[in-house]
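In: What follows is a predicted structure for the sequence shown.
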Amino acid sequence: MESNSWKVFEIDALVEKQRGDASPYLEFLRVPALSCGIYCLPAGAEDLQNPHDEDEVYYVLAGRARLQVDGEDRVVDPGSLLYVGATSEHSFVEIEEDITLLVFFASGGPS
């Protein structure tokens, strides 16, 4: 049983739902202090996101790429947990394998 104070999500079902959507980002939770989504980019894609007004955390579920933040970058792959501060220039580059990310935004979501 779920209520307004808690919910349960199945990652596999969310990823499958996102794959059926035209947008690379599927938001599945929004509450006043937090929003969560699944973000998927195919190999070779260009990540077109802009800096956000909120802090965010990415958890890499699948795939391999480089995360570039404010001119620095590093390889990310399954199990990588990434924090990006609000207003930081960032994008996923050199996407070698389709990348699937679980995304958490503070303060209710991407701007």
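Out: Thanks, I have the structure now.

In: Going by C-alpha atoms from here, please, whenever you check contacts or count neighbours.
Out: Will do.

In: What ranges does the chain have for its strands?
Out: 25-31, 34-41, 56-69, 72-76, 81-84, 90-106 (DSSP state E).

In: Comparison target, given below:
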Amino acid sequence: MRREIGPAGCPLTALGIFRVPRVGGRFDNHFHDCDEYWLIYKGRAVIATEGNTYEVGPGDVVYTRAGEEHDVIEVSEDLEAFFLEDRLVGEGRVGHLHRTPDLSAGHDVADGGTP
């Protein structure tokens, strides 16, 4: 994942791109102290956000509110997406936050493709 911030004065916390390959992909169940948006531009996957799972593909936008966990569960075609982390809420923390220490290690993402 590449993390970038906008120009001086930009209110965003972070923006950039992330990739999760179908074979050997890893991700971590996490939350942020800000709202986050993903714009999927390549690939297909099953993601979890705010207690629900969704199949996503090119052109889909995923919105997750501050404090809500989200994750990539399964990838059927290499996933690539643009992410945007909005303004921090209150005295918010930057980056991936985890409810338990073991979640910070991440997990193998299931391969949903056909062999």
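Out: Looks like it came in fine. No experiment lies behind these values; they were computed from the predicted model shown.

In: unless I'm mixing things up, Leu84 of structure 2 is touching Phe18, no?
Out: No: contact between Leu84 of structure 2 and Phe18 fails when scored by Cα atoms under 8 Å: they sit 10.7 Å apart.

In: And those two? Which one has more around it.
Out: In this view Leu84 of structure 2 and Phe18 are compared by other Cα atoms under 10 Å, and Leu84 has more residues nearby, 22 against 15.

In: With adjacent residues omitted, what lies nearest to that one?
Out: Spatially, and ignoring its direct neighbours in sequence, Leu84 of structure 2 is nearest to Leu15 (4.3 Å; Cα to Cα, 6 or more residues apart in numbering).

In: Kindly report the same for Phe82 of structure 2.
Out: On the basis of Cα to Cα, 6+ apart, the spatially nearest residue to Phe82 of structure 2 that is not a chain neighbour turns out to be Ile17, at 4.3 Å.

In: Map that neighbour onto structure 1.
Out: Under the alignment defined by TM-score structural alignment, Ile17 of structure 2 is paired with Ile38 of structure 1.
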